[in-house]
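> below is the structure, and that's it, no one-letter string:
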């Protein structure tokens, strides 16, 4: 489960409340006074006009019942009508019909009310356009048509209303541009057009309006630069500027510093660039500043500390750098401070909350802050939201955080906080005093030790608890069941043991439960099926056994269930197939399930991914499987299914990936496979299919179909190199081109081979070395011989050759008695250094185990059929080619989106972090990190392989060079990825891997190899990227741009790419000590992923 550490920012809600308040209260000050009580007679013509106006309206509540032809003499007493005396007669001067549920159109007859000063029709359901005839009302001062469903454009005729001082038409569906002619209304004080569909630029003429006070244009699609309000005395009265959520560009005008009356400035969610003008410090009346989610850079100016009335300050989601000015901490009135998602550095001042006593919301997440959490946080008696996630903060979390009695959200995820001793968890126990605590984020830290039993004392209001990727061990305390308000619980990727406590099933509103990648054992509690609101259950990669409880049934709300990589057995319960709410994932793979697929599987008719691979399932596929019409991915490989493929599977029209390899299917390949237009990947290897291979659809892309191990197939695309299909005789049923001599030749060759093999076995060396499987105690791998590997690879056939290197060739194969495909790495012992490479790889792989490292299954040291020495490594088969093949594909159909590249970067960083920092006391240096040594599986998870150059650093820290002289220049690597210190006689260290990783990351962003022809005369991939660092979009791999959607998506991609480039440049610095370590890299990439996937909503 990947998510932003804190996605709880209430600032957008605060802004909505503020705008609603503004909308409700703004204009009352300007409304015309109630009607006069003069005895003058009303104008009969006004009554006729109002009845014409009413004729186009539908009045659902009969509020306008007083408006009738029999009551025209009392027109001034009609509902919502205001009159004043004009000479000896009374005329209608105001129409106020707010929130009456009126529908229909605004009649042009309204323009006949010659003396109308106020037209107030907000919060109805009026449609149609704004009548151009409103421009014929010379006395109109106040116009409010907001919160309706009006369409069309803003009529430029309104500029004829020379006395107009307030115009509000917000929250409609108006389009077109802002009429510049409105600047002729020299008395305009309020322009309120926010929340429409307006486009174009803000007219510069608006800055010349001498009485303009409020300019509300937020939530449109306006573009261009912001006019320079304040550049002359004309706009000196402006108090509120709201331009958020548009597409404005350019810089914040320096002239804003002259707007000394300004109280509100909202410019968030635009495309503004440049620096924050220091002149803003002159706007001494400012109370709210929101400029988040732009492209601002540079430092926060010290002058902001002069805004002593400031209560709300938001510069989140920009590119601001430097330290936070101490002057900001002198703003004693500040209640909201949001500087999240920037590049700020430095530490948090120790006395921050003595200077900010009113602070309620503090967001500093996604920066580069260091140091520890100050003890003074306990003085923040008003603090409700504290988000320090995704920084480089360290040390022990202060135990006095529990004194924050008003705390609602605490985000400390993705930092370097530590808990090495039991007392370091005191902070957790102290949080029991925070009775309002609603969300707690501790993920991605170094909090080790047993799971605190005090978890049961946390607030009963807690609904979100994220403690994944820590180093928690021991059992889950049963006290966790006391958290009755919990909806989200993530304890994944820890070292938790024992069984799942049944008390979790007593949390009635739990919707998401993540316990994957732990060491849980025992059965899945039957009572978990009673969690009727549970939507996501992730129990994969544990040691659970037994059956799936039958309590999981149709009454559950599950849409994602993953119990893969356990030791579950028995049949798949039919009740599971009846959970129609399963719409995302059902993953039962890598277990020991037996029996057939439930016949009611068609009830999973909205499921996207079904994975039942690597089990012991059998029988024929049920025809009802064709009812799962929304399936995108179907994985059934590694079972014992048999029979023909049912034709009903032709209904799987959304299917993109299908893997049925390593089963016992027979018959011909269904023609409808070629008719599935969405199908992009098909693996039917190692079955018993026969007959012709189709040539259309997915079969036309030979790089995405796999059919090995079906010896009776023929035809197909030429690239498959299958034999031609034989022509059948219509007379005697015999094949014309089957000479008996061919059969005799095959038989004699086989006999010769068997005889030769027997001789080899008799001569076999007694001292032959074989290593047992080292990757898993769950599934011991037996020892293998040369003959078995020869058979598994079809005699090391070139058809099965999947790669070659300096010292070896790699073949894929299918070993008897082993369900999964294997990779056989055969050493070329004639090459100098091959034997040393073999020994290094054996030494490295025998002692490591990580999900992102290629696993070694066994080794074979023997003699081949010629009597020569033979050495090979048997590895897990990783089927989806190497990263090299994806970054630099031979076929344009192969490409990686940004999300996939980011996940691969995280996978490899995690693998290197393990090698450098978590491998006992002996760090391992890979020495050859490059794309061709990174393999991808079906799900695009990456694994680092080829440990032939690996070095151990004995008795050294992970960042220390070895003292053995043999580890210096003798180290080889790959040109372009070798760190510069190795070329100057430097010794092997983990810094070298970091350098190679940095170059790899830059290659993944740009799509350019470090050995590209464009890099010569001292120019390198790193210098090229550094040169264009401020314009990443100019150097990015064009393939990534294919995934860009709207401008908002483009902005997110550019931010993500810039962050990746920054890490790549840091890792590839020339000085080894200046490079990041892999712990920091892994942490920062995880944060980048969280932000890019759209879960980080801290900005406004």
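Great, that's in hand. Nothing here was measured: the structure is a model prediction, and the numbers come from that model. Residues are numbered from 1 along each chain as shown.

> from here on, contacts and neighbour counts on C-alpha atoms
Fine.

> scan the protein for its longest helix.
Ranked by residue count, the top helix of the chain under DSSP state H comes out as helix 740-762.

> what about residue 825, how many neighbours?
The local packing count at residue 825 equals 25, with neighbours defined by other CA atoms under 10 Å.

> check the spacing between it and residue 949 real quick.
Using CA to CA, to the nearest Å, one obtains 15 Å as the distance from residue 825 to residue 949.

> and what of residue 901?
When CA to CA is the yardstick, residue 901 and residue 949 sit 25 Å from each other.

> for residue 369, same thing?
For residue 369, the distance to residue 949 (CA to CA) stands at 37 Å.

> neighbour-wise, which of the two wins?
Here residue 369 and residue 949 are set side by side on neighbour count (other CA under 10 Å), and the busier one is residue 369, at 24 against 20.

> my guess is the more buried one contacts residue 349, does it?
No. Between residue 369 and residue 349 there is no contact under CA atoms under 8 Å: 11.0 Å.

> comparison target, given below:
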């Protein structure tokens, strides 16, 4: 009866669809429950039939979430005009049998898991108008047969794994209006045949490996309205008549390529342009003022180029953009824009949502009317040179979610009106000159996730209201003058991942609630005055980095730290901790845990180098009072006699030794901090009798040998003191005293020392250091002065030199500020900067170092004596020549000279210099216009990609060096400031990268 009612014509379609259903995964077949013999075929879910023949013409299963594979039986639906399988989970391949669907016009299989290649048979479907296969796992190339589809209007193949080149037959698709091959693995350029696609309106080439110059065939596609070609490897400059050739563009995105040259002046003539992106290229020149003519412009992305010249006039385009009333996004960050920030930014479109001017050299102040940008959600002005206060009108931006002003020179107080921005999610005022107290009104920003106000001049206490910001993920207040205690309710910040309060004046006990911050991964509390016991933090099982160094914490080290499986760094050094250091868990690794500078700690693993813990003597059972008293008196008398005998013996030995060596005024360092005992014989064997072939350096007080210690089977550097030289013993003592209690990744590690007698009965002193395989910085800067066998195989790149400068600045800041007692190195120069496998710098040779027990600036000006010159001529500060005492300012001067030498490759004692001409004056005279004339030419030849602003980078680096070696000590940069400026330069020009071993 069914066959009679509906005829035989639909039997093929019914059978094909039931076969299709059989290949759908079982758990999804319920969606196709109507596909059975009880329902008329044309009433089946997703099926549409033709009016005349009642045959299936459309199969629309969009968003059905079906799984399984596509049955080859689909090829039997010979009346199909449209197939829509969008957003399902079909796997397998596209059936070859689909090539039988000669009536097919629309094919949409986007968002599935289809694999394999696009079947060539599909291009037998000569009626096809649209093929959409985006977001599958198709591979291999685009079949050349697609050129037979003369009627094709839309071809979307994006987000697959298609490779190879686009076929030349693409040029046969003369009806094509939209082509999307974005996000594949294609390579090469575009075929010349594409020039015939004069009907093309949209072209997407995003994120392939397409390379070469801007494809010239595109200039022929005058109908283009949408052109997306970002994230490729296109290079070269754009034609000046670009806008004339493509006059109908509405969207143009060429970001993340390698385009160079200027923005074509004809581009702003494309009056239809709505969205423009040329971001992250190497574009130069000015941003055209004529962009102001584009009344329909909605977003302009020009960030990540080299636009501008760090000069007045770079920001004139902002005045013109006030005419673009539809604009919602403006990104011009990471360029070379200079000049004062114009007040006109407050008059930009009321629709503006995103504004980013970060990482330029923009100066001036923030306009008072900044509150006019009522729709703004993201405002980025960080990494510039802005000054003046943050206007109170900022509080009018009620929809603001992200505010970044970091790394500027903004001053004044943080306005309390900022509490009116109740939707604020990220506030970054890091590294400015804000002063006053933290406004309690911040507690109104109940969506705040990131609060970064570190390295300012803020004082007062941490408002308890801050603990009400329960969503906080990052709380950064380091490097201020905050005082008082940590709020006791800090445990309410249950989502806090990073807490940075280091280098303030905070005090008191750490609140127990700190252990309730269960999401904590990083906790930095160093450089404060916290006291008392470390609270119960055992709940912080996900913590990775903890630094509580340089405080006044007491009590024992909690054992729970040993069980923190994710712990990578624990620094408890320079406190008042006592008792036994654990040896299990994380405490087995000395590179993770640092506990030096706690006088009453003992035990731990060997590498920690602490005194052993004394075993507690068992208590004597008291039997008789009279007998106990007699025992005590007897023992005491014996001990006293033994002590007197020991003192007499030691005194006699010391007097004899003093007479023999005539070293009465020299003291010997405390060697008990060095656990590894090395004898003279060990060192003689390890250096092959102190053979000249093992000499790797020499200095004022001794010679350095390369040695292999047999006990450790480790290569080390042995510095043997020449005790015949006046001051050698003082140098030995100074080096031991300086290095025994300090530890930093950029200091050469002193492993142990040898104080012994040689085989002739003479005194012998040696220091054993970690070996640095890449020698000294001096060798790399002046290879022509080094033996052929020891010369580096290449020269240092600009980035490598900048990294080395940052390493040295970092360790100087540690010595000057972060050590328990400040230390002045007194002899900083390239030969005392050693390089490891990865060219990381390590400062060495503390033979002239001085502990500055009561150093301050006033005492420096008053401490003039006949101490004589400290350091090396050319590097020693000028005040040392007038009898000045060692100081951290003297080190800063030497560091400034070091920077100038590193980037000019000229020693301060070069024959060019004499009289009033010094390395300092020579460098200063070249800034800013002749900096390339004085720079080391090898920097200009290697490691510089096309368009890299090397002169601007060098100007900024050398300016830091010049400010460090000012003649007046009071005018010199602090090492902390120098470090921050050098890091900022690296981030600006190299995006924070470090180089590794080549």
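Everything's here; your move. Keep in mind that what you see is a predicted model, and the values were worked out from it rather than measured.

> and the strands in the stretch 301-450 of the first structure, which stretches?
Taking DSSP state E, counting those that start in this stretch to define them, one finds strands in the stretch 301-450 of the first structure at 312-314, 319-323, 336-338, 343-345, 361-363, 370-371, 385-387, 392-395, 409-411, 416-419, 439-441, 446-450.

> okay if I get these as JSON lines plus distance to residue 1056 of the first structure and mean neighbour count?
Written out in JSON lines, the entries for the strands of the stretch 301-450 of the first structure read as follows (distance: least, CA to CA, whole Å; neighbours: other CA atoms under 10 Å):
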{"stretch": "strand 312-314", "distance to residue 1056 of the first structure": "21", "mean neighbour count": "22"}
{"stretch": "strand 319-323", "distance to residue 1056 of the first structure": "12", "mean neighbour count": "19"}
{"stretch": "strand 336-338", "distance to residue 1056 of the first structure": "20", "mean neighbour count": "22"}
{"stretch": "strand 343-345", "distance to residue 1056 of the first structure": "13", "mean neighbour count": "21"}
{"stretch": "strand 361-363", "distance to residue 1056 of the first structure": "20", "mean neighbour count": "22"}
{"stretch": "strand 370-371", "distance to residue 1056 of the first structure": "22", "mean neighbour count": "17"}
{"stretch": "strand 385-387", "distance to residue 1056 of the first structure": "21", "mean neighbour count": "24"}
{"stretch": "strand 392-395", "distance to residue 1056 of the first structure": "19", "mean neighbour count": "20"}
{"stretch": "strand 409-411", "distance to residue 1056 of the first structure": "22", "mean neighbour count": "24"}
{"stretch": "strand 416-419", "distance to residue 1056 of the first structure": "22", "mean neighbour count": "22"}
{"stretch": "strand 439-441", "distance to residue 1056 of the first structure": "23", "mean neighbour count": "23"}
{"stretch": "strand 446-450", "distance to residue 1056 of the first structure": "25", "mean neighbour count": "20"}
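
> quick one: these as a markdown table, columns for distance to residue 551 of the first structure too.
A markdown table is the format used below for the strands of the stretch 301-450 of the first structure (distance: least, CA to CA, whole Å):
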| stretch | distance to residue 551 of the first structure |
| --- | --- |
| strand 312-314 | 49 |
| strand 319-323 | 51 |
| strand 336-338 | 46 |
| strand 343-345 | 50 |
| strand 361-363 | 43 |
| strand 370-371 | 48 |
| strand 385-387 | 39 |
| strand 392-395 | 44 |
| strand 409-411 | 35 |
| strand 416-419 | 39 |
| strand 439-441 | 30 |
| strand 446-450 | 31 |
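
> for residue 559 of the first structure, which of the ones you listed is the nearest?
If you check each of the strands of the stretch 301-450 of the first structure against residue 559 of the first structure by CA to CA, strand 439-441 wins as the nearest, at 23.3 Å.

> what range does the closest one cover in the second structure?
On the basis of TM-score structural alignment, strand 439-441 of the first structure is assigned to residues 329-331 in the second structure.

> and what of stretch 275-294 of the first structure?
Mapped onto the second structure using TM-score structural alignment, stretch 275-294 of the first structure spans residues 165-184.

> show the end-to-end separation of the matching stretch, please.
One end of stretch 165-184 of the second structure sits 11 Å from the other (CA to CA).

> show me which residues of that stretch are buried.
For stretch 165-184 of the second structure, burial by neighbour count (16 or more other CA atoms under 10 Å) applies to 165-167, 169-184.

> read off where stretch 609-619 of the first structure ends up in the second structure.
Residue span in the second structure matched to stretch 609-619 of the first structure, by TM-score structural alignment: 498-508.

> span of that stretch from start to end?
One end of stretch 498-508 of the second structure sits 21 Å from the other (CA to CA).

> one more: stretch 200-218 of the second structure?
Taking CA to CA, stretch 200-218 of the second structure runs 10 Å from one end to the other.

> so how far is it off the chain centroid?
Per CA atoms, centre = their mean, to the nearest Å, the displacement of stretch 200-218 of the second structure from the mean C-alpha position of its chain is 32 Å.

> so it aligns onto which residues of the first structure?
For stretch 200-218 of the second structure, the aligned range in the first structure is residues 310-328, judged by TM-score structural alignment.

> try stretch 410-426 of the second structure
Against the first structure, the aligned range for stretch 410-426 of the second structure is residues 520-536 (TM-score structural alignment).

> which residues does the matching stretch contact?
In this structure, residues lying in contact with stretch 520-536 of the first structure by CA atoms under 8 Å, 6 or more residues apart in numbering are 496-502, 504-514, 542-553, 555-561.

> now do the helices in the stretch 551-700 of the second structure.
Chain-ordered helices for the stretch 551-700 of the second structure, with DSSP state H, counting those that start in this stretch as the definition, fall at 625-661, 680-686.

> pull the distance from the longest one to the chain's centre.
Averaged C-alpha coordinates place helix 625-661 of the second structure at 61 Å from its chain's average position (CA atoms, centre = their mean).

> and residue 347 of the second structure? What does it align with in the first structure?
In the first structure, the residue paired with residue 347 of the second structure according to TM-score structural alignment is residue 457.

> swap in residue 305 of the second structure?
Using TM-score structural alignment as the criterion, residue 305 of the second structure maps onto residue 415 of the first structure.

> what sits against its match?
If you count contacts by CA under 8 Å, 6+ apart, residue 415 of the first structure has them with 389, 390, 391, 392, 393, 394, 444, 445, 1083.

> map the third one across to the second structure for me.
Taking TM-score structural alignment, residue 391 of the first structure has residue 281 as its aligned residue in the second structure.
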